[in-house]
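Trainee: structure here, sequence nowhere to be found:
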């Protein structure tokens, strides 16, 4: 059974900080849910996930999920 996603709060941070926060959280987690309100955060997070081989999903206007594909 997979662990619950780790919550990451990156609200108010300008890119690249949300992507850096996500990458750091993913060091120890199999999945995260990140809240980021920078207008380019979705594109940055999706690019990070693609580069690392992770899955990316937009959960809402400012919520995104990243997870390892194993």
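Mentor: Okay, I see it. Everything numeric here is computed off the predicted structure, so don't read it as measured data.
Trainee: going by C-alpha atoms from here, please, whenever you check contacts or count neighbours.
Mentor: Fine.
Trainee: and the helices in this protein?
Mentor: Ranges of helices within the chain are 17-26, 41-52, based on DSSP state H.
Trainee: what comes up buried for the first one?
Mentor: Within helix 17-26, the residues that qualify as buried are 17-19, 22-23, 25-26, counting by 16 or more other C-alpha atoms under 10 Å.
Trainee: then this one, side by side with the first:
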């Protein structure tokens, strides 16, 4: 299994983390994973909601040095998604 692409989005605030995650997901094949590091407090709500609405999977969410690290798997057949 290959390592996930990692996005370091620390310092960015809503809605930028979700917008950058959406762009990254559109650039990878279904089933591939992305790890997201963010310190935006709203990401704990925004990221899971965005993924649920667009058919992607949240594999993990854990504390990461004052922020959070999300591991996400792209869902099947995703064309576009709105944050």
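Mentor: Yes, it's here. This structure is a prediction, so every number in the text was calculated from the model and none was measured.
Trainee: what span of the second structure is stretch 46-54 of the first structure aligned with?
Mentor: Mapping stretch 46-54 of the first structure onto the second structure (TM-score structural alignment) gives residues 48-56.
Trainee: re earlier: could I get the helices of the first structure as a markdown table with distance to residue 67 of the first structure?
Mentor: Putting those into a markdown table (distance: least, C-alpha to C-alpha, whole Å) gives the following:
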| stretch | distance to residue 67 of the first structure |
| --- | --- |
| helix 17-26 | 8 |
| helix 41-52 | 8 |
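Trainee: and residue 35 of the first structure, which of these is closest to it?
Mentor: Residue 35 of the first structure lies closest to helix 17-26 among the helices of the first structure, at 8.4 Å (C-alpha to C-alpha).
Trainee: contacts for that closest one, please.
Mentor: 6, 8, 10, 32, 34, 36, 41, 44-45, 48 (C-alpha atoms under 8 Å, 6 or more residues apart in numbering).
Trainee: alright, calling it a day.
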